[in-house]
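J.: Quick check, what structure comes out for this input:
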Amino acid sequence: MRSSVVPASILMNALLVDSHCHLDFPDYANEQPRLLAAMAENGVGWALCAGVTLERFPAMLAMVEAHDNLFAGVGVHPDHQEGCDPTVNELLSLATHPKVVAIGETGLDYYRLTGDLEWQRDRFRRHIHAAKDCGKPLIIHTRSSTEDTIKILREEGADSVGGVFHCFTESAKVAQQALDLGFYISFSGIVTFKNAVALKEMARVIPLDRLLVETDSPYLAPVPHRGKRNEPAYVRHVAEEIAKLREIEYSALAQATTRNFFGLFKDAHT
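T.: Below is the predicted model:
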């Protein structure tokens, strides 16, 4: 396992990490050089590309292999009912690659899909088992499903590996439950939206040593790019907003979230 220590020179330069994006999506076909250049121009040093299907995973892995500052998660998003439904062993096999630093994204979503969703819960449990077996943290997606998400994480002992609740939009109660399980909380561009009053308050009070920032590109572009296609360079706007909300220097927020990222995703390296 690689060291999770972030060199002091990197922290002093206040480089950010986009802890959740999807640079392998067709939205970015042949744009990786420009996207990486824009990241560098905006002080974004690294990005984690979360897996959503196993069919797309080989192409995503090839992309992150080609760039030292990109990492991957392997998993199948709860919205994906078609395609490969992975076994624990399949996830474990793919997670052995040195660029794979997490299991996910995974979780539950009762917003887009209805009916008997036991298959979602079964899949979620398999991802947790794989994470525990390989010792890599989980990337959690939850929407209209927090009660079951927390319940399954507790039942399966996910606190032994931890992870991150990505694109957090839930209540203070859910945040505390996640923190109690050893998970981090990640904020996306939604926190910059004028009407996201409750979420802004959450960004003020989450412990600084458990906070991450993300874009969830190509979705949820922050102000001043709201309504447009998102990209990792824009995570700077998320960090700037949270620093303002917490009344701390931007550099302090950047240093904390970068340290948190490499502390959580210990197989990532600088």
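J.: contacts, neighbours, all on C-alpha from now
T.: Noted.
J.: starting at the chain centroid, how far to stretch 156-166?
T.: Distance of stretch 156-166 from its chain centroid, counting by CA atoms, centre = their mean, to the nearest Å, is 13 Å.
J.: again with stretch 101-108
T.: 8 Å.
J.: Contacts for that stretch, please.
T.: 50-52, 71-78, 91, 95, 120-121, 124, 127, 130-131, 136-143, 145, 148-149, 265-268 (CA atoms under 8 Å, 6 or more residues apart in numbering).
J.: what's Arg236 in contact with, if anything?
T.: 16, 42-44.
J.: now Thr258, what's its secondary structure?
T.: Following DSSP: H, G, I helix; E, B strand; the rest coil, the label given to Thr258 is helix.
J.: I have a second one here; can you model it like the first so I can compare?
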Amino acid sequence: MTIPPKTIAADIVDSHCHLDFPDFEGELPDLIARAHAAGVTRMVTICTKLKNEPAVRAIAETYPSVFYAAGTHPMSVATEPLARIDQLVALAQHPKFIGIGETGLDYHYTADSAAAQRESLRIHIGAARETGLPLIIHARAADDDMAEILTEEYRNGAYSCVMHCFSSGAELARAALDLGFYLSMSGIVAFPKSTELRAIFAAAPVDRILLETDSPYLAPPPHRGRRNEPAYTAHTARVGADIFGQSVPEFAATTSANFDRLFWKAK
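T.: Coordinates of the predicted model:
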């Protein structure tokens, strides 16, 4: 396995991964060591079903460089109980719980549960507003509804947010940025055919950009088509640096500072 060399002076943050998934079973110590060797010194592991929160929390408690967030993924809304605001607020009391979600809308695979997804999204927004923790958004094939709900809810009370693994259109990017939200750059931005997506990121303020893997999914080249892991955030950092005309150390430092600003509990 090729590990990106650690040539970056500043630390890189993988702001979104799924370390509890079966893909990584039995190898977390080695996986986290590989991340550290590649310059990725902090990771946020995301719980997508609240019934799995204890296992995800245990990972964060075991590894000093791992933090966590929890919510109900939109693709699970039809089969999981709706989260409650008080439930999410209670989870947020843990010192390593740093974000609400992931939540959002996915009309590509699960359009039949669109109404329930919208209800779930508003519940998570309420929890983000009450706790002051950032909302972590998954959006696929639902740009119009996503922009409308995020904007409407923001008028009802401010909250912070990151559009995780952003790969939607320019209009949703502008709507999110206009609200002061952040866009997270995954390995998709490194795919050869992602020209339009790279242009959307290039038009965004660099102080609103985060890095992530969404591992085990979406491995960037040269690992595309294989299992992704946090160490590979270093590959995406190199592509991001090119997009913004920065050196890799500058871009790593900028995105890490952005992460600290948004995910303030992880400082």
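J.: quick one: which of the contacts of Arg236 of the first structure has the most company?
T.: Leu16 (33 neighbours; other CA atoms under 10 Å).
J.: Identify, by residue count, the longest strand of the second structure.
T.: strand 97-106 (DSSP state E).
J.: what sits against whichever residue in the first structure pairs up with Leu218 of the second structure?
T.: When the first structure is aligned by TM-score structural alignment, Leu218 of the second structure is paired with Leu220. For Leu220 of the first structure, the contacting residues are 188-190, 226-227, 229-230, by CA under 8 Å, 6+ apart.
J.: Which elements pack onto the longest helix along the first structure?
T.: If you go by DSSP state H, the first structure has its longest helix at helix 118-134. Packing partners of helix 118-134 of the first structure (3 or more CA pairs under 8 Å, 6 or more residues apart in numbering; DSSP states H and E): helix 88-95, strand 100-109, helix 146-155.
J.: which part of the first structure lines up with the longest strand of the second structure?
T.: Strand 97-106 of the second structure covers residues 100-109 of the first structure once aligned (TM-score structural alignment).
J.: Relative to the second structure, what is the average displacement of that stretch?
T.: Average distance, stretch 100-109 of the first structure versus aligned residues of the second structure after superposition (mean CA distance after the TM-score superposition for the first structure): 0.5 Å.
J.: What sits closest to Gly126 of the second structure if chain neighbours are left out?
T.: Ile85 (6.5 Å; CA to CA, 6 or more residues apart in numbering).
J.: hang on, isn't that neighbour packed against Ile123?
T.: Yes - between Ile85 of the second structure and Ile123 a contact is recorded at 6.0 Å, counting by CA atoms under 8 Å.
J.: Could you check how far the match of Leu218 of the second structure is from Glu214 of the first structure?
T.: Distance of Leu220 of the first structure to Glu214 of the first structure, computed by CA to CA, to the nearest Å: 10 Å.
J.: list the buried ones in the longest strand of the second structure?
T.: Within strand 97-106 of the second structure, the residues scored as buried using 16 or more other CA atoms under 10 Å are 97-106.
J.: In a markdown table, list those residues along with distance to Glu153 of the second structure.
T.: Below are the buried residues of strand 97-106 of the second structure laid out as a markdown table (distance: CA to CA, whole Å):
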| residue | distance to Glu153 of the second structure |
| --- | --- |
| Phe97 | 23 |
| Ile98 | 21 |
| Gly99 | 18 |
| Ile100 | 15 |
| Gly101 | 16 |
| Glu102 | 17 |
| Thr103 | 14 |
| Gly104 | 13 |
| Leu105 | 15 |
| Asp106 | 19 |
